[in-house]
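Asks: sequence and predicted model, in that order:
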Amino acid sequence: MNSSPPPPPAAVSSVIAPLSSLPDFDPRLVPVVGVDTHLPAVPLQDQTPGALRARFAHPPQWEPEVVMEKRFMNREPAHASVLLAIIQREQPMVLLTERTAHLSTHSGQVAFPGGRADPEDATPARTALREAQEEVGLAPEFVDVLGSLPTYVTGSSFIITPVVALVRPDCVLTPNPYEVADLFEVPLAFVLDPANHRRHVFDRDGIHREWFSMPFQDGEKTHYIWGATAGMLRNFYRFMMAG
């Protein structure tokens, strides 16, 4: 971890919806223990559509940094997929959602479009495309799937396959209001720069958890990217820097 003093945690109003189903736990209030400013960012020339296609066509040897969270929910494991959608704007952007507060799992959190696999889904990519269409209205004809990253197991027992894809900038998005409270985009360069990756450690009542956060300021609103979403983005960074 970087030895430089971490910035203080941002103040959080009590009226903001909780970002965890765990009682008396708000990840935004857990201090930052390190920021990886010592690690290099992925060069911009490696973030172009051509460079991304080439990397997935000939992937390097690498190991994901984050593969499994500490389990906090006693449920049967379930397979799921998410779409790490990179919209090909002049500045490439990653599509993210904020889940509605009433959902049974990960309510109110920042997430990729995606969800649980159905028996008729032939591949993880099919799950990701179907769920993205149902959740944010992203039609498959706008999507060019590049490949997948290793699975990520959440504390709620979901075995998630992140499917990475390029998305045409003329795509039409119509979020499902039942599942999506907000839809926004974050620059790809932001999530591929470890200077924006903050480390957290939580110890209480015998529970030890570690995670990344990547808070993104969008005008007056801060989108708090953390947990599984931040972990998969961290793995994407490691994949892009490998070799």
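Replies: It's in.
Asks: C-alpha only now, for contacts and for neighbours.
Replies: OK.
Asks: how far away is the most far-flung residue of the chain relative to its centre from L173?
Replies: With Cα atoms, centre = their mean as the measure, the chain has its most outlying C-alpha, relative to the mean C-alpha position, at D205: 27.9 Å. With the distance defined as Cα to Cα, to the nearest Å, D205 ends up 43 Å from L173.
Asks: same check, this time on I86
Replies: The gap separating I86 from L173 is 14 Å, by Cα to Cα.
Asks: over to A230?
Replies: Counting by Cα to Cα, the separation of A230 from L173 is 23 Å.
Asks: any chance you could map the helices in the protein?
Replies: Secondary structure of the chain (DSSP state H): helices at 49-57, 124-136, 188-191, 227-241.
Asks: output those as JSON lines; include the columns mean neighbour count and distance to G108.
Replies: Formatted as JSON lines, the entries for the helices of the chain read as follows, by neighbours: other Cα atoms under 10 Å; distance: least, Cα to Cα, whole Å:
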{"stretch": "helix 49-57", "mean neighbour count": "15", "distance to G108": "31"}
{"stretch": "helix 124-136", "mean neighbour count": "23", "distance to G108": "15"}
{"stretch": "helix 188-191", "mean neighbour count": "20", "distance to G108": "20"}
{"stretch": "helix 227-241", "mean neighbour count": "22", "distance to G108": "13"}
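Asks: this is the other structure I want to compare:
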Amino acid sequence: MQDSQKADPRHTGLMETVVAALDRSGADTSDFDLNPDLILPAGRKLRPAAVLVGFIDRGNGPHVVLTKRSSRLKHHPGQIAFPGGKVDEGDADVTATALREAWEEVGLRVDQVEVFGQLPPHETVTSFTVTPILGRIRDDFVAKPEPGEVEEVFEVPLSHLADPANYVVQQRIWAGKPRPYFTVPWGPYYIWGATARMLRGLAERMAD
């Protein structure tokens, strides 16, 4: 690794805080956290899914790898998301799902990831229960977006995402009523919804 790529010692504690946060208790998260009066349909079926919350060191501290979904997709076009998707029958577990999806979407090989934990599942408005899998990504990773699904792969400093003060509550009309949700903007990227809520859940644990 070149000198310019060496980790800044001021940032090394962030990843230690992430690992320690996994042992702390915290509330489960969902797309409905800010809608306490919402009554969900009885008997709804939740489908299992998983995403990879991947941390990569870029010299000036750890970053989180995110994707911008293709604008041609039928569901959630152009939105910011972690690499991930629904659990397939052939997946051994949710970790296998997250790693498979990361390979398919951004070209991240399994041997380039060191998985070190997971967060509690997050319930989405689209009836998925999504398990965030946390892992360190080797710094030789070069993104190869799958053009049918991913428009762009980018990275956001963990220092930005770990600060609860950077999260803003906004709202849209959903099912005829206002629905508040978290956002955590970064440059030109509008990170919101389930992705922002899962990140804020991690930030809350890190801040405890």
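Replies: Done, it's in. This is a predicted model, so every value here is computed, not measured.
Asks: what about I86 and L173 of the first structure, which has more around it?
Replies: Neighbour count, other Cα atoms under 10 Å: between I86 of the first structure and L173, I86 has more, with 25 against 14.
Asks: relative to L73 of the second structure, how far out is the aligned residue in the second structure for that one?
Replies: Structural alignment (TM-score structural alignment) places I86 of the first structure against F55 in the second structure. F55 of the second structure sits 26 Å away from L73 of the second structure, taking Cα to Cα as the criterion.
Asks: all strands of the second structure, in order?
Replies: According to DSSP state E, the second structure carries its strands in the segments 29-30, 47-57, 62-69, 80-81, 84-86, 113-118, 122-123, 128-137, 150-157, 168-174, 177-183.
Asks: nearest to T97 of the second structure, out of these?
Replies: With Cα to Cα as the criterion, T97 of the second structure lies closest to strand 47-57 of these, at 6.1 Å.
Asks: quick one: that closest one to the first structure mean distance?
Replies: Average distance between strand 47-57 of the second structure and its aligned residues in the first structure, after superposition and using mean Cα distance after the TM-score superposition for the first structure, equals 0.8 Å.
Asks: tell me the buried residues in that strand?
Replies: 48-57 (16 or more other Cα atoms under 10 Å).
Asks: how about stretch 146-162 of the first structure?
Replies: Residues of stretch 146-162 of the first structure classed as buried by neighbour count (16+ other Cα under 10 Å): 146, 148-162.
Asks: in the second structure, what sits opposite Q47 of the first structure in the alignment?
Replies: Counting by TM-score structural alignment, which is the criterion used here, Q47 of the first structure corresponds to L14 in the second structure.
Asks: residues contacting the corresponding residue of the second structure for L149 of the first structure?
Replies: In the second structure, the position corresponding to L149 of the first structure is occupied by L119, as judged by TM-score structural alignment. In this structure, L119 of the second structure makes contact with 22, 131-134, 202, judged by Cα atoms under 8 Å, 6 or more residues apart in numbering.
Asks: ok, those in the first structure, which still hold?
Replies: Contacts from the contacts of L119 of the second structure that recur in the first structure, judged by both residues aligned by TM-score structural alignment, their matches' Cα atoms under 8 Å, are 131-134, 202.
Asks: possible to save these as a markdown table with distance to L108 of the second structure?
Replies: Formatted as a markdown table, the entries for those read as follows, by distance: Cα to Cα, whole Å:
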| residue | distance to L108 of the second structure |
| --- | --- |
| T131 | 19 |
| P132 | 16 |
| I133 | 14 |
| L134 | 14 |
| L202 | 23 |
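Asks: which of these lies closest to S159 of the second structure?
Replies: Minimum distance to S159 of the second structure across those is 12.1 Å, recorded for L202 (Cα to Cα).
Asks: hang on, the closest one packs against A21?
Replies: Yes - the criterion here is Cα atoms under 8 Å, and L202 of the second structure meets it with A21 at 7.4 Å.
Asks: next up, the contacts around E134 of the first structure.
Replies: With contacts defined as Cα under 8 Å, 6+ apart, the neighbours of E134 of the first structure are N176.
Asks: distance check, it against A54 of the first structure.
Replies: 29 Å.
Asks: and for R209 of the first structure?
Replies: According to Cα to Cα, R209 of the first structure stands 36 Å off from A54 of the first structure.
Asks: ok, A132 of the first structure next?
Replies: A132 of the first structure sits at a distance of 24 Å from A54 of the first structure (criterion: Cα to Cα).
Asks: over to F239 of the first structure?
Replies: Looking at F239 of the first structure against A54 of the first structure, where the rule is Cα to Cα, the gap reads 13 Å.
Asks: ok, P124 of the first structure next?
Replies: Taking Cα to Cα as the measure, P124 of the first structure and A54 of the first structure are separated by 21 Å.
Asks: ok, how many other residues are close to the aligned partner of R24 of the second structure in the first structure?
Replies: Using TM-score structural alignment as the criterion, the counterpart of R24 of the second structure in the first structure is P60. For P60 of the first structure, the count of nearby residues is 13 (other Cα under 10 Å).
Asks: all set now, cheers.
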